[in-house]
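Novice: Give me a model of this one.
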Amino acid sequence: MRAFTRFTAVVAGLVAVGGAQAAGKADGGERQQVAIRFALAAGDQPVECGRDIAGLGTGGQPAQLHDARFYIAAPALIDAAGHEVPIELEQNDWQYANLALLDFENKTGKCVGSADVNDTIKGSAPRGRYKGFSFVIGVPSVVQDKDGKDVILNHSNFATAPAPLDLQSMTWNWQAGRKFIKIEVDPDGGVTRPPPPAKNPALAANGAGEKTDGPPPMADAPKTAPLRVNSDGTITVSTWMLHLGSTGCRGDATKGEITSCANPNRVPVKLASFDPARQRVVLDLKPLFAGIDLGKDQGFSTGCMSGPADPECTPMFENLGLRLKETAPDANDAGQSSGASTKIFRAEVTK
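Specialist: Sure, this is the predicted structure:
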C-alpha cells in the first residue's frame, strides 16, 4: 500500500474523527486505547490460507480460502446506557478516517493478494466502561472535512485514493465503488455452471453477456478463467466468489459528482455483549454460506456479486441480513437492513 502522509491534512478535519474527539472532551478529555481483533472461522474451525475448510454450504464439500478481505466503517463501543461511542481510529495504511480494512489473505496456499495481513483495528475512545461493539460492513459514500467540504470515499479513483482505498482488487469502477466484502473459496471439485450463453467459455465463467442489474459482470474476471468444459456443455471453474458492494449507482464520480446508489448494501453489525480486552470478532463462514451449494452455480456471476437477479444472492443476502430486492413497488428499501441481525459475526473469547 502507498504511504498515506499526503492525506493527513484532510484526515485531521473529518467529522467522524472530530465527533470522537468531542466525546473525549465531554468525558474530561481522558481517553483509553482500543484494539479489537478479528478472525475467520468455519464453526469451531479456524480458517486460514492453505488449510482445508470442512463442511461449507449445502454440499458440505471441503474448500480452501482464496481471498478474504472486508472494510468496516463507523466502529463504536456501546456503553451501559446503550449509546454508541465512536472509536477514533489511528491513521495508517490500514485505517483512514472512520474506515478500516481487515485482510486475511497472505498469498500462501490457494490465496491471492499479498503477504500483508491485518486482523486488528486500533484507536481510542473516551475513558469509560463499555459492554458492546458495533460497526458497519461497507465504505461510506462521503464524509466531510473541517470546512464542511465533501470528501468522497466509496466512489473515488483508487489510483489517487489514500490507503486502504488504493487497492484495485477491492474496486469495481468509479461509479460502482468498492467491494465492501470479498470472500472467495475454492471448493474441492470446483464450481459447475450452466452452459455458457457467450461464445467464449472463459468469459462466461464470470457471467459475461448476462444481465445482472449489478456491477459490471466482467469487473472481476481474470484474463484467462481457469475452467473445464464438461461433456454436457456445462463448465466448471475453480472459485466461488462473494463480492458485496453498492448497486444501481448513478452520478459521474470522474467529474466530482456525488454518486448515489439505489441499493447501498451496507451491513450493520451489533454485538450487544463484547469485551475487547477478552474477546475478538469472528466472521463465521458456515452461516455465511448457509443454504448455498458451493459446487454448483445457477448462472450470472460465479457466486454472488450483489446482482439482484443472481439466484445465489438470495440466500447470501438473507445470511447478511440485507434486503436483496424491494419489499413492495416503490418501497426503495432494497439493499437496506432487513431488520434481522446478520448471522455471520459473533464474539469469541481470545485464545
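Novice: Only C-alpha atoms from now on, for both contacts and neighbour counts.
Specialist: Noted.
Novice: quick one: the residue lying closest to Ala115 once chain neighbours are set aside and Asp116, what's the gap?
Specialist: In this structure, Ala115 finds its nearest non-sequential neighbour in Asn106, 4.1 Å apart by Cα to Cα, 6 or more residues apart in numbering. Per Cα to Cα, to the nearest Å, Asn106 is found 6 Å from Asp116.
Novice: Between those two, tell me which one has more neighbours.
Specialist: Asn106 (21 against 11; other Cα atoms under 10 Å).
Novice: Check which element follows the top helix by length along the chain along the chain.
Specialist: The longest helix of the chain (DSSP state H) is helix 15-26. Proceeding N to C from helix 15-26, the next assigned helix or strand is strand 31-42, under DSSP states H and E.
Novice: right, and the helix or strand after that following strand?
Specialist: Sequence-wise, the next helix or strand downstream of strand 31-42 (DSSP H and E) is strand 45-46.
Novice: Give the next helix or strand downstream of that following strand.
Specialist: Scanning forward in sequence from strand 45-46 by DSSP H and E, the next helix or strand is strand 63-79.
Novice: distance between the ends of stretch 190-203?
Specialist: 17 Å.
Novice: want to put them side by side, so please do this one too:
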Amino acid sequence: MAKSDWQHAGTALLDFEDGRAACANGTAPMNTALRDTVAAGDYTGVAFKAGVPFEMNHGDPTTAPSPLNLTSMFWNWRGGYKFVRIDMVPTDRREDGPKGWFLHLGSTMCASEGKTDAPKAPCKNPNLMEITLDGFVAATQTVVIDPADVVVGADLRVNAPETSPGCMSFHGDADCMAVMAKLGLGYGDEPAADQALIRAR
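Specialist: Below you'll find the predicted structure:
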C-alpha cells in the first residue's frame, strides 16, 4: 500500500468531515480515496475489510504511526479503534430527544486483565466488515459509502433508555437491532444480512 499519512501497513483511514458545522469536533484534513498499485492482470472485483486487524487494534494511539494516532477514532484500550464512525443530527429531532444519533462500529466483548490493558486474544465480537464487490470495474465505477439503507429502520429522533445515543455496537443495545445485520454482522440472535453500507456505483 502506498505510503501516506492516511495509510499504514495495509490499513487506511477515510475521512469525510472537515471540522465545520456539525463536525466541529473533527479535523480540517480530509481523505476520500485510497491509492495503491496492483500487479498487472485481469480483475473481476474488489474485496477488503472495514476494520483494524487485531494485532494493530489495541496499541497506544499516542505512539502509533499515522493514521492510527488519530485519537478521535480510538475507542478504549480493550475495544481498540472505531472502524466506522458516522455521527448524524436529525433535522426534525424532538426537544426531549437525543442531540444526535451515532453509528460507531468497533470490536466488543474484549477480555483483558484491567480497564487499561489490551486484550491478549481476539475479542468475542471482532466486528470486521467483509466487503466483496464482485464485478467492480475501477475504470468506470466508484465505491460509495452511504448509511441511508443501514439506518432506514431506525428512529433517529429517539434513543433506547440507558444507552448511548444511537448504536455503539455493544451487546444489549436496542438501537443496534435495526442496523448491525445491515453491516453484514450478526448481533445477539439477529443473523447477519448482506451489508448495505458500501456499494459500487
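Novice: follow-up on the earlier one: tell me who's in contact with the residue nearest to Ala115 of the first structure.
Specialist: For Asn106 of the first structure, the contacting residues are 49, 112-117, by Cα atoms under 8 Å, 6 or more residues apart in numbering.
Novice: Which of the residues you listed has the largest number of neighbours?
Specialist: Greatest neighbour count in these, by other Cα under 10 Å, goes to Cys49: 20 neighbours.
Novice: Give the equivalent position in the second structure for that residue.
Specialist: Matched by TM-score structural alignment, Cys49 of the first structure corresponds to no residue in the second structure.
Novice: Show me the strands in the second structure, by range?
Specialist: With DSSP state E as the criterion, the second structure has strands at 7-8, 11-12, 45-50, 74-76, 80-88, 101-106, 129-134, 143-145, 166-167, 198-200.
Novice: I'd like the ones you listed laid out as JSON lines, including mean neighbour count and distance to Glu190 of the second structure.
Specialist: Output for the strands of the second structure, formatted as JSON lines (neighbours: other Cα atoms under 10 Å; distance: least, Cα to Cα, whole Å):
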{"stretch": "strand 7-8", "mean neighbour count": "18", "distance to Glu190 of the second structure": "34"}
{"stretch": "strand 11-12", "mean neighbour count": "20", "distance to Glu190 of the second structure": "29"}
{"stretch": "strand 45-50", "mean neighbour count": "13", "distance to Glu190 of the second structure": "20"}
{"stretch": "strand 74-76", "mean neighbour count": "18", "distance to Glu190 of the second structure": "24"}
{"stretch": "strand 80-88", "mean neighbour count": "19", "distance to Glu190 of the second structure": "20"}
{"stretch": "strand 101-106", "mean neighbour count": "23", "distance to Glu190 of the second structure": "16"}
{"stretch": "strand 129-134", "mean neighbour count": "16", "distance to Glu190 of the second structure": "16"}
{"stretch": "strand 143-145", "mean neighbour count": "12", "distance to Glu190 of the second structure": "23"}
{"stretch": "strand 166-167", "mean neighbour count": "26", "distance to Glu190 of the second structure": "15"}
{"stretch": "strand 198-200", "mean neighbour count": "17", "distance to Glu190 of the second structure": "20"}
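Novice: Select, out of these, the one closest to Ala39 of the second structure.
Specialist: Each of the strands of the second structure has some distance to Ala39 of the second structure by Cα to Cα; the shortest is strand 45-50, at 13.7 Å.
Novice: Now do the closest one against strand 129-134: the angle between them, please.
Specialist: Angle of strand 45-50 of the second structure versus strand 129-134, following axes from the mean of the first three to the mean of the last three Cα atoms, to 10 degrees, is 170 degrees.
Novice: average offset between strand 45-50 of the second structure and the first structure?
Specialist: For strand 45-50 of the second structure, the mean deviation from the first structure after alignment is 0.8 Å (mean Cα distance after the TM-score superposition for the first structure).
Novice: what stretch of the first structure does that strand fall on?
Specialist: By TM-score structural alignment, strand 45-50 of the second structure lines up with residues 132-137 in the first structure.
Novice: Now do that stretch: distance to the chain's middle.
Specialist: Distance of stretch 132-137 of the first structure from its chain centroid, counting by Cα atoms, centre = their mean, to the nearest Å, is 13 Å.
Novice: cool, and stretch 9-24 of the second structure?
Specialist: Centre-to-centre, stretch 9-24 of the second structure and its host chain are 11 Å apart (Cα atoms, centre = their mean).
Novice: Same question for it: list its buried residues.
Specialist: Applying a neighbour-count criterion of 16 or more other Cα atoms under 10 Å, one finds 11-13, 15-18 buried in stretch 9-24 of the second structure.
Novice: which among these gets closest to Asn159 of the second structure?
Specialist: Glu17 (24.1 Å).
Novice: What is the equivalent residue in the first structure for the closest one?
Specialist: Match for Glu17 of the second structure (TM-score structural alignment): Glu105.
Novice: Pull up the gap between that match and Met241 of the first structure, please.
Specialist: In terms of Cα to Cα, Glu105 of the first structure sits 14 Å off from Met241 of the first structure.
Novice: And for Ala39 of the first structure?
Specialist: Distance, Ala39 of the first structure to Met241 of the first structure, using Cα to Cα: 19 Å.
Novice: Grab the most central residue of the second structure for me.
Specialist: By Cα atoms, centre = their mean, the second structure has its centre lying nearest to Val84, at 1.3 Å.
Novice: How about the aligned residue in the first structure for Thr63 of the second structure: what's its closest non-neighbour residue?
Specialist: Aligned by TM-score structural alignment, Thr63 of the second structure pairs with Thr160 of the first structure. Excluding its sequence neighbours, the residue lying closest to Thr160 of the first structure (Cα to Cα, 6+ apart) is Asp166, at 7.1 Å.
Novice: Quick check: chain neighbours aside, which residue is closest to the counterpart of Asp194 of the second structure in the first structure?
Specialist: Asp194 of the second structure maps onto Ser341 in the first structure, with residues paired by TM-score structural alignment. Nearest residue to Ser341 of the first structure in three dimensions, chain neighbours excluded: Gly321, at 5.8 Å (Cα to Cα, 6+ apart).
Novice: what residue of the second structure takes the place of the one you found?
Specialist: So, by TM-score structural alignment, Gly321 of the first structure is matched to Gly184.
Novice: residues contacting that match?
Specialist: Residues in contact with Gly184 of the second structure (Cα under 8 Å, 6+ apart) are 129-130, 192-196.
Novice: Okay, the nearest residue to Ser156 of the first structure once chain neighbours are set aside and Ala253 of the first structure: tell me how far apart.
Specialist: Distances taken as Cα to Cα, 6+ apart place Trp174 nearest to Ser156 of the first structure, at 5.7 Å, with adjacent residues excluded. Per Cα to Cα, Trp174 of the first structure is found 6 Å from Ala253 of the first structure.
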